[in-house]
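In: sequence first, predicted model second:
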Amino acid sequence: MSQGSNFVDYVKVCCRSGKGGAGSAHLHRDKHTAKGGPDGGDGGRGGHIILKGSAQIWTLLHLKYRKHIIAENGEGGGSALRSGRNGKDEILEVPLGTIAKDAETGETLFEITEDGQTEILTAGGRGGLGNWHFKTPTMQTPRFAQPGEPGKEEWMILELKVLADVGLVGFPNAGKSTLLSVVSAAKPEIADYPFTTIVPNLGIVAYRDSKSFVMADIPGIIEGASKGKGLGFRFLRHIERNSVLLFMVPADTSRSINEEYQILKRELHEYNPELMQKPHVLAITKSDLLDEELKREMKNDLPKLPYVFISSVAQQGLVELKDILWKAINTETES
């Protein structure tokens, strides 16, 4: 997966679906028939703009510079009841976890969650009916047909929620990027200042017997993020898709471990109470700074949830952490 600036999780596009072809008002004529009945065919429908889920795509980058998506118009009907050709659909492949919204109203239309899933984003206009539809006992030769429906032009927003098994939650500098770089092949930018991670980094974590799971380092949340402070809503929404939340609190925090965990939990609860239903696991990072006696003392103050002392740099506790996460993911999947 592309890292850094190539991770695009929000695009706004103008969608113009095709207009429907007009029905034909043709009357049948040949060398034997001077005044035949109506035989005008129907117009073809205008092309739809369709979203299609693809497990091979991780970002919306390919749509970032495509501001206008235009589908083909339907063709008009012909004589001898020939229908016009439908306009060609414009199919946009998007990553799993993409949400489509109406840019005017902000309403969520649908979400793409499965590989190969297709949804119509903007429908093409219907083709007009040919004149043979309008024949009645009192009107044997209708000389009119329906025009095709116009296509639609509308602005749409596509947003990506990262699909991952484990979401890393912690304040800036809690060691999330370092952990991800050590346990997976991801190469996140790492520096000792807040908000190094400004896009979610995904990493595949190898586990026992060729198993693996996806871990996402979500940009650091700070107190007030649920109210849109800091990097706010745009990044908190990535956490919604993860099945297990790994809370990371550094051993050298100025607060107690429990206090920092409660603040992180409160931020998530204010943003979306449903996040409290997900399994929580606690990792105390930078634990190479602690001796056994300090660890024993700290255990008395820890919140009641699965926890592990780890050090990404010193490679301590990482196997145990993977075991706890694997168990949590699979308990969640089975329930």
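Out: Arrived safely, thanks for sending.

In: hey, let's count contacts and neighbours off CA atoms from now on
Out: Fine.

In: Ala100: which element?
Out: strand 98-102 (DSSP states H and E).

In: tell me where the stretch 1-150 of the chain has strands.
Out: Secondary structure of the stretch 1-150 of the chain (DSSP state E, counting those that start in this stretch): strands located at 10-16, 49-54, 68-70, 90-95, 98-102, 108-112, 118-122.

In: out of these, which is closest to Ala174?
Out: Each of these was scored for nearness to Ala174 using CA to CA, and the closest is strand 10-16 (26.2 Å).

In: which SSE is immediately downstream of the helix or strand encompassing Glu270?
Out: Using DSSP H and E, Glu270 sits within helix 257-271. As assigned by DSSP H and E, the chain's next helix or strand after helix 257-271 is strand 280-285.

In: and that next one, what does it pack against?
Out: Judged by 3 or more CA pairs under 8 Å, 6 or more residues apart in numbering; DSSP states H and E, the packing partners of strand 280-285 are strand 244-250, strand 307-309, helix 318-334.

In: switch to 6 Å and redo it
Out: Applying 3 or more CA pairs under 6 Å, 6 or more residues apart in numbering; DSSP states H and E, one finds that strand 280-285 contacts strand 244-250, strand 307-309.

In: dropping in the other structure now:
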Amino acid sequence: MFKDSARIHVKAGNGGNGCVSFHREKYVAAGGPDGGDGGKGGDVIFEVDEGLNTLIDFKYKKNFKAQSGEDGGTSNCSGKNGADLIIKVPRGTIIKDEVTGMVLVDMIKQGQRCVIAKGGKGGRGNQHFATPTRQIPNFAKSGDIGEEYSLILEMKVIADVGLVGFPNVGKSTILSMVSAAKPKIANYHFTTLVPNLGVVKIDEGKSFVIADIPGLIEGASEGVGLGHEFLRHVERTKLLVHVVDVSEIEGRSAIEDFETINKELLRYNELLASRPQIVAANKMDIPGTEEKYAAFKAELESRGYKVFGISAATNKGLKELMYYISNTLSTLPDTILIDENKDEEVVYTAKDEKPFDIHIDNGVYVVEGNWLRKVLGSTNLDNYESLQYFQRALKKKGVIAALEEMGIQEGDTVRIYDTEFDYSK
């Protein structure tokens, strides 16, 4: 089954927590702190797999989570890092942030890897918090929370040439005649429900990939008919071959068909409409077509298009068309949809997060923020030195100043997640 889009949720692993521990040994009455650090959480990494050609696997599994880092141990032992989660996708997959709509990466190279969600850092053990005046720190730092995103995956077929045109104009027949592809062919509209790819071999070591894109109709750019589901698959092509039924056997004008499809391409994507086009006037084997072809060719060549009269059913004119396509492709640059980052491995941040938020709920000052959750988790509320460390962190981040600006008074209640305490200067 072919599937070219999917929505999934990814979550990187959390960092492991630092350990609170003190060295204990025979004849050593009071050893120093020796709590180890937590391990780093695993990243979520996307990787191109040339063997895949559909996103069907994401129909059944939509949630992906990398392994969290292990907590630190005693005797300065650090926790094990969480394993990275590698998600394999077909070449040509674009990954978007569902919330912002931002394109994060265009996966177009075999073996290409990209870190989408970065694992949380491991928390530091209490060995790091010892000072000359605080020799027995009874607290450690919690691990950072791993990033998580809701993503949209879109697969856009990678082909050098895209066959476009109305349904039932002979695109699938052309593909079957010039390559080893075996598309479904029948005499009714929308026979082709998925993009079909074929390799056209011209000479030894010289070939190109051609895609039979399902038929477009008027209104396709707004999603009518097969619309957006398939327009995306011509975006990557370097060259468009516009197939037209020049016999007009279905009662439509060949010129009007040509103009209608180009209008839909323009509405969908201006860059796509600007791709070079070669016109293949098909069904030349039908009696009475020669005169219509002559008028059609004269009109389009006056507009600057190269026109070939062909019969896909009888193979007439296809060889000349394929050689011309091959020669034209050699003069065209590759089509890049997204500006690529030069690094092999990239971390993308799709949203900026406020350091904290404060609001008043029934007279209680509620303070929220991911970093606050981490600092609070690192605090031993029964230990004076740990509480001092917590207060300094709040002051350094500006929480205390923000509370005072909001008019907090001595004795007012402050809530940070599940913990409440009275405000005191």
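Out: Looks like it arrived, so ask away. All values reported here derive from a predicted model rather than from experimental measurement.

In: what TM-score do we get after superposing?
Out: The TM-score (TM-score structural alignment, normalised by the length of structure 1) is 0.91; 330 aligned residues with a CA RMSD of 2.1 Å.

In: now the strands for the stretch 151-300 of structure 2?
Out: Under the criterion DSSP E, counting those that start in this stretch, the stretch 151-300 of structure 2 contains strands at 161-164, 196-203, 206-212, 239-245, 277-282.

In: looking at these, which one is packed in the most?
Out: strand 161-164 (a mean of 26; mean count of other CA atoms under 10 Å).

In: which position in structure 2 pairs with Ser54 of structure 1?
Out: Ser54 of structure 1 maps onto Asp49 in structure 2 when the alignment is built from TM-score structural alignment.

In: please read the previous query as pertaining to His68 of structure 1.
Out: Counting by TM-score structural alignment, His68 of structure 1 lines up with Asn63 in structure 2.

In: its match reaches Ala6, doesn't it?
Out: No. Applying CA atoms under 6 Å, one finds Asn63 of structure 2 not in contact with Ala6, separated by 11.5 Å.

In: for Arg237 of structure 1, grab the count of nearby residues.
Out: 17 (other CA atoms under 10 Å).

In: aligned partner of it in structure 2?
Out: Counting by TM-score structural alignment, Arg237 of structure 1 lines up with Arg232 in structure 2.

In: contacts only, for the closest residue to its match other than its chain neighbours.
Out: Of all residues not flanking Arg232 of structure 2 in the chain, Lys156 sits nearest, at 5.9 Å (CA to CA, 6 or more residues apart in numbering). The contact partners of Lys156 of structure 2, by CA atoms under 6 Å, 6 or more residues apart in numbering, come to Gly92, Arg232, His233.

In: which of those residues sits closest to Val367 of structure 2?
Out: Nearest to Val367 of structure 2 out of those is Gly92 (CA to CA; 43.7 Å).

In: quick one: map the closest one onto structure 1.
Out: Counting by TM-score structural alignment, Gly92 of structure 2 corresponds to Gly97 in structure 1.

In: for the closest residue to Tyr323 of structure 2 other than its chain neighbours, give its distance to Glu147 of structure 2.
Out: Leaving aside its sequence neighbours, Tyr323 of structure 2 sits nearest to Ile202 (CA to CA, 6+ apart; 6.9 Å). The gap separating Ile202 of structure 2 from Glu147 of structure 2 is 49 Å, by CA to CA, to the nearest Å.

In: likewise Leu332 of structure 2?
Out: Separation of Leu332 of structure 2 from Glu147 of structure 2 (CA to CA): 40 Å.

In: and if you look at Leu321 of structure 2?
Out: In terms of CA to CA, Leu321 of structure 2 sits 51 Å off from Glu147 of structure 2.

In: who's in contact with the residue most central in space within structure 2?
Out: For structure 2, Ile95 is the residue whose C-alpha lies nearest the centre (CA atoms, centre = their mean; 0.8 Å). By CA under 6 Å, 6+ apart, Ile95 of structure 2 lies in contact with Leu104, Val105, Ile152, Leu153.

In: what's the farthest-apart pair in these?
Out: The span of those, defined through CA to CA, is set by Val105 and Ile152 at 11.2 Å.

In: tell me which of these two has more neighbours.
Out: Val105 (23 against 20).

In: that one -> structure 1?
Out: Checking with TM-score structural alignment, Val105 of structure 2 has Phe110 as its match.

In: what number of residues are in the vicinity of Asn300 of structure 1?
Out: The criterion is other CA under 10 Å. On that basis, Asn300 of structure 1 has 8 neighbouring residues.

In: tell me the counterpart of Pro276 of structure 2 in structure 1.
Out: Aligned partner of Pro276 of structure 2 by TM-score structural alignment: Pro279.

In: and if you look at Gly165 of structure 2?
Out: The equivalent of Gly165 of structure 2 in structure 1 is Gly170 (alignment by TM-score structural alignment).

In: residues contacting stretch 267-284 of structure 2, please?
Out: By CA under 6 Å, 6+ apart, the list of residues contacting stretch 267-284 of structure 2 from outside reads 221, 235, 239-246, 265-266, 306-311.

In: how long is that stretch end to end?
Out: Stretch 267-284 of structure 2: ends 30 Å apart by CA to CA.

In: do stretch 2-19 of structure 2 as well
Out: 49 Å.

In: gap between the counterpart of Asp203 of structure 2 in structure 1 and Gly20 of structure 1?
Out: Asp203 of structure 2 maps onto Arg208 of structure 1 when the alignment is built from TM-score structural alignment. Separation of Arg208 of structure 1 from Gly20 of structure 1 (CA to CA): 56 Å.

In: try Asn272 of structure 1
Out: For Asn272 of structure 1, the distance to Gly20 of structure 1 - CA to CA - is 43 Å.

In: the two - which one has more neighbours?
Out: More crowded of Asn272 of structure 1 and Gly20, by other CA under 10 Å: Gly20, with 31 against 15.

In: ok, that one touching Gly148?
Out: Yes. Between Gly20 of structure 1 and Gly148 there is a contact under CA under 6 Å: 4.2 Å.
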